[in-house]
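Engineer: Give the three-dimensional model of this entry:
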Amino acid sequence: MDLNRVSAFVRVVADGSFTGAARALGLPKSSVSRSVAQLEQDLGIRLLHRTTRKLHLTDAGAAFYDRVSRALTDIDEATVAAADMQAELRGTVRVTAPVDLGAAVLAPVVARFVRKHPAIHIDLVLTGRVVDMVAEGFDLAVRVGPLRDSSLIARRVGQLDSALYASRKYVARRGKPKDVDDLANHDCVLFRPTQGKELWRIVNPAGEKREVSVVGAISADDLSFVRKAVLSGAGIARLPQFLCGREEASGVMVRVLPEWASEGGILHMAYPSARYVPQRVSVFREFAAGELAKVSKQCEAAELARRNG
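Structural biologist: Modelled structure (predicted):
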């Protein structure tokens, strides 16, 4: 079977006309029509019903198209993949991530990667909104917590725990809460509250779980802002430990109710469900997944060390 004739048939069906297929293939319309007719003769079946206005697939034509179009796509992807593997890694990888995670964690990861692969450009978009990866042309997304889009492939790379923090100046002014119920008597800085309240789910080393609803005069949809508000003495907030480690070590920020922590958000790398992924994307994905897993383990080790003394 002549694959050129099969390709011509697939193009005709995809474009809905011999004229459109001829334009796409850069061939005379008569050549495309002749190729399809010869294919039908080779197969001994009619693939298309032709009218003056439209083309219609026969039942046999529809079944044939379904199989051969996928086979031709596989051939195209294999050809591109083989060429990609031989070529120098270059081009753009588009990545999206939350603002706080991108600034605090991904910046050094990307810097290390481009030192190893200087011909690859990482276009990192930091945003608090959930982007449409396919429509907006993103290759990868870094997400914390459950994924809303079930069409994406999600790869778990770690877990990022949160804790309750206040600045030393706030503690000097208001003191620390003595127990979980005492949080109601303190100022809190809220992250994405619902109806003016934020629900904190916390757990202690014994596995006891509590839920506490807190209020405060300040709320924001950006964790970096919440962190800075806490550092300014505005109140207590639930914050990721990776955002506060340096300030906690220096004594500027302190843990309140240190035996309680927020159950961690799962750290994912997500990407569209596509069969062929350019090598530059897969190389960055593997590198970033490994580096993010290290960050997760470092946070876990720091928390264990703190609890042990």
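Engineer: For the rest of this, base every contact and every neighbour count on C-alpha atoms.
Structural biologist: Noted.
Engineer: Just the helices from this protein, written as ranges.
Structural biologist: Assignment of helices within the chain using DSSP state H yields the ranges 3-15, 18-25, 29-43, 59-86, 99-101, 107-116, 133-136, 168-174, 223-231, 241-250, 279-308.
Engineer: Same list (those helices) but as a markdown table, adding distance to Ser162 and mean neighbour count.
Structural biologist: Shown next, in a markdown table, are the helices of the chain (distance: least, C-alpha to C-alpha, whole Å; neighbours: other C-alpha atoms under 10 Å):
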| stretch | distance to Ser162 | mean neighbour count |
| --- | --- | --- |
| helix 3-15 | 51 | 19 |
| helix 18-25 | 55 | 18 |
| helix 29-43 | 63 | 16 |
| helix 59-86 | 41 | 13 |
| helix 99-101 | 13 | 19 |
| helix 107-116 | 21 | 14 |
| helix 133-136 | 27 | 12 |
| helix 168-174 | 18 | 16 |
| helix 223-231 | 11 | 20 |
| helix 241-250 | 5 | 16 |
| helix 279-308 | 10 | 15 |
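Engineer: to compare against the first, here's another:
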Amino acid sequence: MLDDLALFVTIVEEGSLNAAALRENLPPATVTRRLQKLESELGYRLLNRSARRLQPTAEGWQYYERCRPLVRALRQATQQLDASLSDISGTIRVLAPVNFASGLLTPAWASFLHQYPDIKLELEMSNRLQDLVASGADLAIRVGSLDDSSLMQRRLGSAGLVMVAAPSYLARAGVPQDPSQLDQHQLIVAEPLRTWRLRRPVDGAEVVVQPQARARLRVNEMRLAVEMAHAGLGILLCPVLQSRLEVADGSLVRVLPEWMPEPRHVYAVWTQRRYLPARVRVLLEHLADFAAATPSLQQ
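Structural biologist: Have a look, this model is predicted:
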């Protein structure tokens, strides 16, 4: 009804149905139909119409005088909102996992802030899955499967995983030759990797390991989990990025290298809105471009 009310105000201001149709870029028949619909809903005639002139009725004048300031205020508010949505400035609040946001994505945040000096970035990092709607954040980075179908999403890439252990641990406990032998070992479980999905490319065999029962340590901070594996406390499944330096210098070695852990997809997610503000859209595109140019996110 608000659209029809605004159209009625335009008709009175323009002085004719055809002029109002031209201003609103509508077919004249549509303007006539919507006017008749509004009159029907109100229960009285708003305009006296003849072949040569259009004149508001007494009720029409009264309705016009009361509605005109409302329509103008609504149009001004809409224009201000449109300007805000298209303005590349303001604050963006992002939720992200601690190690991922403060490690791999660090150059992305820095380059984004250099490129858009009028934007302020608020990064709230947590390894717990936070409610995006309740938090009021504009965007979230999620790693792994997405269960919330109410969120919009854009896949940025995939992060590879690796199973590692310290040479000292393997010398003491033995080297597993098959995933079934993991039951005989001490395991380090790093949240949220509660389930280890392994695939052997040579023959396509797949195994799902539930490590909680054998967990010597469970921790929700990946860097600490890597340090505990480095200390010889057990076998760990972790992101390649978190252990690449230790694997390179030999302080951690790969376990069951013929079995490939299933990569974890990385997504940017946001609440269901028809339009994202321009400042959020440019961040989304910036992250997508960064991910596409980062080999470790294209596993």
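Engineer: TM-score of the superposed pair?
Structural biologist: After superposition, the two chains reach a TM-score of 0.70 (TM-score structural alignment, normalised by the length of structure 2), with 243 aligned residues with a C-alpha RMSD of 3.5 Å.
Engineer: out of the helices of structure 1, nearest to Phe191 of structure 1?
Structural biologist: helix 223-231 (6.8 Å; C-alpha to C-alpha).
Engineer: mind checking what Ala60 of structure 1 lines up with in structure 2?
Structural biologist: Using TM-score structural alignment as the criterion, Ala60 of structure 1 has no counterpart in structure 2.
Engineer: Need the helices of structure 1 in TSV (columns: distance to Val212 of structure 1).
Structural biologist: Converted to TSV, those look like this (distance: least, C-alpha to C-alpha, whole Å):
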stretch	distance to Val212 of structure 1
helix 3-15	57
helix 18-25	62
helix 29-43	70
helix 59-86	52
helix 99-101	24
helix 107-116	34
helix 133-136	35
helix 168-174	19
helix 223-231	19
helix 241-250	19
helix 279-308	22
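Engineer: closest to Arg143 of structure 1 out of the ones you listed?
Structural biologist: That would be helix 99-101 among the helices of structure 1, by C-alpha to C-alpha, at 9.0 Å.
Engineer: Check the mean deviation of whichever strand in structure 1 runs longest from structure 2.
Structural biologist: What stands out as the longest strand in structure 1, according to DSSP state E, is strand 152-167. Once fitted to structure 2, strand 152-167 of structure 1 is off its aligned match by 1.3 Å on average (mean C-alpha distance after the TM-score superposition for structure 1).
Engineer: what packs against that strand?
Structural biologist: Applying 3 or more C-alpha pairs under 8 Å, 6 or more residues apart in numbering; DSSP states H and E, one finds that strand 152-167 of structure 1 contacts helix 223-231, strand 237-240, helix 241-250, strand 253-255, strand 261-272, helix 279-308.
Engineer: Now render those as a markdown table, adding distance to Leu3 of structure 1.
Structural biologist: Listed next are these as a markdown table, based on distance: least, C-alpha to C-alpha, whole Å:
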| stretch | distance to Leu3 of structure 1 |
| --- | --- |
| helix 223-231 | 56 |
| strand 237-240 | 57 |
| helix 241-250 | 56 |
| strand 253-255 | 68 |
| strand 261-272 | 30 |
| helix 279-308 | 28 |
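Engineer: Tell me the spacing between the nearest residue to Ser158 of structure 2 once chain neighbours are set aside and Met222 of structure 2.
Structural biologist: Spatial nearest neighbour of Ser158 of structure 2, excluding adjacent residues (C-alpha to C-alpha, 6 or more residues apart in numbering): His265 at 4.2 Å. Applying C-alpha to C-alpha, to the nearest Å, the value for His265 of structure 2 to Met222 of structure 2 is 17 Å.
Engineer: who touches stretch 281-292 of structure 1?
Structural biologist: Val93, Val105, Val109, Val110, Phe113, Asp139, Leu140, Val157, Gly158, Met269 (C-alpha atoms under 8 Å, 6 or more residues apart in numbering).
Engineer: 6 Å - rerun?
Structural biologist: With contact meaning C-alpha atoms under 6 Å, 6 or more residues apart in numbering, stretch 281-292 of structure 1 is reached by Val93, Val157.
Engineer: how far out from the middle of the chain is that stretch?
Structural biologist: With C-alpha atoms, centre = their mean, to the nearest Å as the basis, stretch 281-292 of structure 1 stands 12 Å off its chain's centre.
Engineer: How about stretch 232-251 of structure 1?
Structural biologist: 26 Å.
Engineer: Find the nearest non-adjacent residue to Asp221 of structure 1, please.
Structural biologist: Using C-alpha to C-alpha, 6+ apart, the closest residue to Asp221 of structure 1 is Arg192 (5.0 Å).
Engineer: returning to what we had before: ok, which of the helices of structure 1 comes nearest Val125 of structure 1?
Structural biologist: helix 99-101 (8.5 Å).
Engineer: by contact count, what packs against the closest one?
Structural biologist: Packed against helix 99-101 of structure 1, as judged by 3 or more C-alpha pairs under 6 Å, 6 or more residues apart in numbering; DSSP states H and E, are no other helices or strands.
Engineer: so that helix aligns onto which residues of structure 2?
Structural biologist: So helix 99-101 of structure 1 is aligned with residues 98-100, judged by TM-score structural alignment.
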